[in-house]
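**Student:** My questions concern the predicted model and sequence given below.
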Amino acid sequence: MVEKRRFGNLVPHLILLVGVSIVAFPVYLAFVASTHDAATIANGQMQPVPGPHFLENYYRTIFVGTSSSTREPVGTMMLNSFVMAMGIALGKILISIISAYAVVYFRFPFRMTAFWIIFVTLMLPVEVRIYPTYKIVADLGLIDTYAGLTMPLVASATGTLLFRQFFMTIPDELLEASKIDGAGAFRFFKDTVLPLSITTIAALFVIQFIYGWNQYLWPLLITTKDNMQTIVIGIKKMIVTQDALTEWQLAMATAVLAMLPPVVVVVLMQRLFVKGLVETEK
């Protein structure tokens, strides 16, 4: 008989509440700051409750622009970041699932050698190969383009490894049954492997979308026009280090807006994301 303790879960819940408070309080302060005017924040008179300038600040941030350092509205920056994040996430999934399928289900010379070469690229992140990658993109005329933002970051050894490990858990009986039914390699991939990989695809999509959304160094190098800069670069440019006064209310509004797409993606795909990471077959 399991003893029911009245306060058995009190301590874990208190720890969770403290942790959530520590994480959420700075976000709340950023939101509160985004609803006040610049003078209130600069004079240190900001109250811990939302101010009266919510609509004004967010309208100016999204549709008008912020300051001389970021002449483009944040709506344009968010669009650029969204296109970049979606391109990286979908591109990584597509290339990774095809390469993993080839490594697992096809027999060709140096098959494992090719896989290990892909795996070794984990030691070569974009920061290590930044100069040759930039040189190639510049020679191809991809500066200030969405292709230049996404293509160099599409290849993913992590995704290939994740899909390979999952494909190896698919019973061989499914492959044999598919062959008996006369299905070819593409049919087996489309009708059997792909439906079974939904949770893995969802988990990889969430991780790679956030990875692409938070990119800073590569967009900083590859974009020279204001209308191509991403929201992460925009936040950095809003914090003026010269004599000009930083418009903190607009910078905080931009920071709040920058958090929304990743949060929405995680919330919408939470169930598939968790399932794709914790299932025993993975």
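**Tutor:** Arrived safely, thanks for sending.
**Student:** For the rest of this, base every contact and every neighbour count on C-alpha atoms.
**Tutor:** Fine.
**Student:** can you give me how far stretch 125-135 is from the chain middle?
**Tutor:** 20 Å (CA atoms, centre = their mean, to the nearest Å).
**Student:** For the nearest residue to Met78 once chain neighbours are set aside, the count of nearby residues, please.
**Tutor:** Using CA to CA, 6 or more residues apart in numbering and skipping the chain neighbours, the partner closest in space to Met78 is Ile231 (5.6 Å). Per other CA atoms under 10 Å, the neighbour tally for Ile231 reads 27.
**Student:** quick one: contacts for Ile231?
**Tutor:** 74, 77-78, 80-81, 254, 258 (CA atoms under 8 Å, 6 or more residues apart in numbering).
**Student:** what do you get for Asn80?
**Tutor:** 146, 228-231.
**Student:** Distance check, it against Met151.
**Tutor:** 14 Å (CA to CA, to the nearest Å).
**Student:** that older thread, most widely separated two among the contacts of Ile231?
**Tutor:** Asn80 and Thr254 (14.2 Å; CA to CA).
**Student:** Just give the closest residue to Thr169, not the sequence neighbours.
**Tutor:** Leaving aside its chain neighbours, Thr169 sits nearest to Glu281 (6.6 Å; criterion: CA to CA, 6+ apart).
**Student:** and the gap between that neighbour and Gly87?
**Tutor:** Counting by CA to CA, the gap from Glu281 to Gly87 is 28 Å.
**Student:** okay, these two: which has more neighbours?
**Tutor:** Remark: of Glu281 and Gly87, Gly87 carries more neighbours, 22 against 12, as counted by other CA under 10 Å.
**Student:** also this one, for the comparison:
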Amino acid sequence: MTESYPLRTFIAHAVLILGILIVAFPIYYTFVASTHSLQTILRPPLPLLPGDRFIENYSEALFGGVGRIGGVSVGTLLFNTTVMALGIAIGKICISILSAYAIVFFRFPLRMTFFWLIFVTLMLPVEVRILPTYKVMVDFGLIDTYAGLIVPIIASATATLLFRQFFLTIPGELVEAARVDGAGPFRFFKDILLPLSKTNIAALFVILFIYGWTQYLWPLLVTNRNDMNTIVIALRKMISFADADTEWHLVMVTCMLAIVPPILVVVLMQRWFVRGLVDTEK
């Protein structure tokens, strides 16, 4: 029998509501600012209710271009960032799951040596190897390209380790049964491992998509043209030291548009994300 504690329940809900308000209010205030004119934003205090320039401001940012970033539209920035985030997430998952598959299910010389070499790269983040990586991108002519944004950071030792640990939990009897049924390596991977790994893949996709979406240092170095900037880089360029030179209404619109795709990914995939992290029954 479950006992009811009305006061304890009320306090718990009050704390949760207060936490939501503290987290959500800056986002709401940004949205309010994105619906007002520049003159209204520069003349404090900013109203707490949305203004009447929602359509005008969002249309100007998405299709009209922003002056401080060379007239590039926020739609172009969103496209660049989406391509980069998807490329990083999908690339990391593909490389990691294939690496883990080879390490766990194949027997070849120096197998564990290769695994530990992959694992050691956890101590070599992009910031440590950024100069030689940039030199390689220059030599291959990949500056201001999507390949230059994606390829240098698609390898993931963390995802490889997670897939390896999951593959080690697969019973040997399942592998033997697949072999008896005549399943080759590719069929075993496609028909058995991938379906079993779908929750892990979903959880990693959410994490890696957000990781790729919020990248700052590498896109800052590898892109020189404004039309190849990601939305995070463009936000920094849009802000000037002088308030009068900053189109704050467009900055606020860009901020709102920048957080929409990651939120959608988390909301749409939250069930798979949670199952991939906590579900032990595959």
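**Tutor:** Perfect, thanks for sending it. All figures in this text were calculated on a predicted structure; none of them were measured in a lab.
**Student:** contacting residues for the nearest residue to Trp248 of structure 2 once chain neighbours are set aside?
**Tutor:** Spatial nearest neighbour of Trp248 of structure 2, chain neighbours left out: Leu38 (6.1 Å); criterion: CA to CA, 6+ apart. For Leu38 of structure 2, the contacting residues are 247-249, by CA under 8 Å, 6+ apart.
**Student:** again, but for Arg187 of structure 2
**Tutor:** By CA under 8 Å, 6+ apart, Arg187 of structure 2 has no neighbours at all.
**Student:** Kindly report the same for Gly51 of structure 1.
**Tutor:** Taking CA under 8 Å, 6+ apart, one finds 32-33, 35-36 in contact with Gly51 of structure 1.
**Student:** Out of the residues you listed, who's the most crowded?
**Tutor:** Most crowded among the contacts of Gly51 of structure 1, counting by other CA under 10 Å, is Ala33 at 27 neighbours.
**Student:** Map that residue onto structure 2.
**Tutor:** Counting by TM-score structural alignment, Ala33 of structure 1 corresponds to Ala33 in structure 2.
**Student:** returning to what we had before: including secondary structure, could the contacts of Ile231 of structure 1 go into JSON lines?
**Tutor:** Listed next are the contacts of Ile231 of structure 1 as JSON lines, based on DSSP: H, G, I helix; E, B strand; the rest coil:
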{"residue": "Val74", "secondary structure": "helix"}
{"residue": "Met77", "secondary structure": "helix"}
{"residue": "Met78", "secondary structure": "helix"}
{"residue": "Asn80", "secondary structure": "helix"}
{"residue": "Ser81", "secondary structure": "helix"}
{"residue": "Thr254", "secondary structure": "helix"}
{"residue": "Ala258", "secondary structure": "helix"}
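**Student:** which of the residues you listed lies closest to Ser68 of structure 1?
**Tutor:** Val74 (13.2 Å).
**Student:** Now do the SS call for the equivalent of His249 of structure 2 over in structure 1.
**Tutor:** Under the alignment (TM-score structural alignment), His249 of structure 2 maps onto Gln249 of structure 1. For Gln249 of structure 1, the assignment made with three-state DSSP gives helix.
**Student:** which residues touch the nearest residue to Gln249 of structure 1 once chain neighbours are set aside?
**Tutor:** Once flanking residues are discounted, Gln249 of structure 1 sits nearest to Ser34: 4.3 Å by CA to CA, 6+ apart. Taking CA under 8 Å, 6+ apart as the contact definition, Ser34 of structure 1 lies against 53-54, 57-58, 248-253.
**Student:** who touches Ile239 of structure 1 in this structure?
**Tutor:** 246-248, 251.
**Student:** May I ask which helix or strand encompasses the spatially most central residue of structure 2?
**Tutor:** Among the residues of structure 2, the one closest to the centroid is Ile210, at 1.6 Å (CA atoms, centre = their mean). Taking DSSP states H and E as the definition, one finds Ile210 of structure 2 inside helix 198-213.
**Student:** Superposed on structure 1, what's the mean shift for that helix?
**Tutor:** Once fitted to structure 1, helix 198-213 of structure 2 is off its aligned match by 0.4 Å on average (mean CA distance after the TM-score superposition for structure 1).
**Student:** So the spatially closest residue to Thr35 of structure 2 that is not a sequence neighbour versus Met238 of structure 2, what's the distance?
**Tutor:** Residue nearest to Thr35 of structure 2 in three dimensions, not counting chain neighbours: Phe54, with 4.4 Å by CA to CA, 6+ apart. Per CA to CA, Phe54 of structure 2 is found 19 Å from Met238 of structure 2.
**Student:** again, but for Pro45 of structure 2
**Tutor:** Pro45 of structure 2 is 22 Å from Met238 of structure 2, by CA to CA.
**Student:** of those two, who's got more company?
**Tutor:** Met238 (19 against 8).
**Student:** shouldn't the more buried one be in contact with His249?
**Tutor:** No. If you go by CA atoms under 8 Å, Met238 of structure 2 and His249 don't touch, sitting 10.9 Å apart.
**Student:** Give me the number of neighbouring residues for the counterpart of Val278 of structure 1 in structure 2.
**Tutor:** Under the alignment (TM-score structural alignment), Val278 of structure 1 maps onto Val278 of structure 2. Using other CA under 10 Å, Val278 of structure 2 has 10 neighbouring residues.
**Student:** ok, and the contacts of Leu38 of structure 2 in structure 1?
**Tutor:** When you map the contacts of Leu38 of structure 2 onto structure 1 and apply both residues aligned by TM-score structural alignment, their matches' CA atoms under 8 Å, the shared contacts are 247-249.
**Student:** Check the mean deviation of the helix or strand hosting Tyr101 of structure 1 from structure 2.
**Tutor:** Assessed by DSSP H and E, Tyr101 of structure 1 sits inside helix 74-105. Superposing on structure 2 and averaging over aligned pairs (mean CA distance after the TM-score superposition for structure 1), helix 74-105 of structure 1 comes out at 0.3 Å.
**Student:** The first helix or strand past that helix going along the chain vs structure 2 - mean distance after superposition?
**Tutor:** As assigned by DSSP H and E, the chain's next helix or strand after helix 74-105 of structure 1 is helix 111-120. Following superposition, helix 111-120 of structure 1 is found to deviate from structure 2 by 0.7 Å on average (mean CA distance after the TM-score superposition for structure 1).
**Student:** roughly how far out does helix 111-120 of structure 1 sit from the chain middle?
**Tutor:** Distance of helix 111-120 of structure 1 from the chain centroid (CA atoms, centre = their mean) equals 26 Å.
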